[in-house]
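S.K.: Give me a 3D structure for the following:
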Amino acid sequence: MVTMVGNESTFDKLIKDLIYLEYDAIAAYESTIERLDDKTLSAQVASFREDHLHHLATLNEIATEAGIEAPIKGDMKQMLTTGKIALADLMGDGTILKAMRTNEDDTVTAYERASQHEDARPETKAFFMKAHQDEVRHRTWFETTATAL
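M.R.: Below you'll find the predicted structure:
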């Protein structure tokens, strides 16, 4: 699924959409952790989930500082991200990891775009760039690990 997050014309909308994206990602991570048979894989996925929790906390701080009313839960996309994981579960751990890799495509793209948003302050852009690096790392691990299974 292709995301439009990061293309927002206003900073307020960008932050809100990134928060929704993080809630959706966290839900997908939790679903993945529950469904993986290999507990070593689950532990690594749990560490990536922690990155998303940190991203969410930072985005909420940015929202507070900017006077933006932050969402408090995910949106309808959450059903798509977690549903994809539930279907993949029928095929095993490798397929679950491949499904998560496609979810990571959205977060990689969103943070890459966000780091270029003209209304973001330098420290906010730095956070977006760090989050982008985290997401690239996650996606690479999902791809490499799924291929090896």
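
S.K.: can we go C-alpha only for contacts and neighbour counts from here?
M.R.: Noted.

S.K.: Buried residues in the helix or strand where residue 24 lies, which are they?
M.R.: Using DSSP states H and E, residue 24 sits in helix 11-35. Under the neighbour-count criterion of 16 or more other CA atoms under 10 Å, helix 11-35 has 11-29, 31-33, 35 buried.

S.K.: How far off centre is stretch 125-139?
M.R.: Stretch 125-139 sits 10 Å away from the centroid of its parent chain (CA atoms, centre = their mean, to the nearest Å).

S.K.: isn't residue 103 right next to residue 82, touching?
M.R.: No. Using CA atoms under 8 Å, residue 103 makes no contact with residue 82, being 9.6 Å away.

S.K.: Please generate a structure for the following sequence too, so the two can be compared:
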Amino acid sequence: MAPGPTPRDLRNEQSTVQTGVVYDDKLLTVSFGGVVTNALASYTRGQTVSVKFWGGHPKNNLRRQGSYLQVQRKSGTSWVTVANDWDWETKYRWQRYDCAPTYGCSHVTTEWTIPADAVPGTYRIRHDGDWKSGWDGLIRPYSGTSREFTVN
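M.R.: Predicted structure coming up:
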């Protein structure tokens, strides 16, 4: 069977009613990627690890070829990624709120429900994101990691 006609490419003709990100902000005493609520020291399989970070708006970089969230296991002196934000056992939540005296602050909450077949060992949660400056409009990357925790 012969292929049909090729549809027109309309990617550059799309419009949206959503506004772009104006800027991201945080308190002066913290950094983007800084931990707000950290992981516990240890967990067992079936429990959920939850870590909250200071973050930027996810629309600054949609990470189509990457991830906002990585669960990493220590292997010798390096870290190996065992789960990402697209895995069923993980959740990524972004929330904007006012953090007076400034506005436009965000928290990113990452969760990992430890699977029954998880290898016992030392783990951490890593969050990667991008924040937009209100001064120069530039978008800059950041990352943050939780404390190390053990899975038994």
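
S.K.: TM value for the aligned chains?
M.R.: For this chain pair, the superposition-based TM-score is 0.32 by TM-score structural alignment, normalised by the length of the first structure; 79 aligned residues with a CA RMSD of 4.5 Å.

S.K.: rewinding a little: which helix or strand lies directly C-terminal to the helix holding residue 24 of the first structure?
M.R.: helix 39-66.

S.K.: what angle do that next one and helix 11-35 make?
M.R.: Here helix 39-66 of the first structure points in a direction 160 degrees away from that of helix 11-35 (axes from the mean of the first three to the mean of the last three CA atoms, to 10 degrees).

S.K.: Show me what helix 39-66 of the first structure packs onto, helices and strands only.
M.R.: Contacts defined by 3 or more CA pairs under 8 Å, 6 or more residues apart in numbering; DSSP states H and E place helix 39-66 of the first structure against helix 11-35, helix 122-148.

S.K.: which helices and strands sit right next to the first one?
M.R.: In other words, helix 11-35 of the first structure. If contacts are counted by 3+ CA pairs under 8 Å, 6+ apart, helix 11-35 of the first structure sits against helix 39-66, helix 77-89, helix 93-114.

S.K.: buried set for the longest one?
M.R.: Using 16+ other CA under 10 Å as the test for burial, helix 39-66 of the first structure gives 41-42, 45-46, 48-49, 51-53, 55-56, 59-60, 62-63.

S.K.: Geometric centre of the first structure: which residue is closest?
M.R.: Nearest residue to the geometric centre of the first structure (CA atoms, centre = their mean): residue 25, 4.1 Å.

S.K.: As a markdown table, the helices and strands packed on helix 39-66 of the first structure with distance to residue 108 of the first structure would be great.
M.R.: Formatted as a markdown table, those follow (distance: least, CA to CA, whole Å):
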| stretch | distance to residue 108 of the first structure |
| --- | --- |
| helix 11-35 | 11 |
| helix 122-148 | 5 |
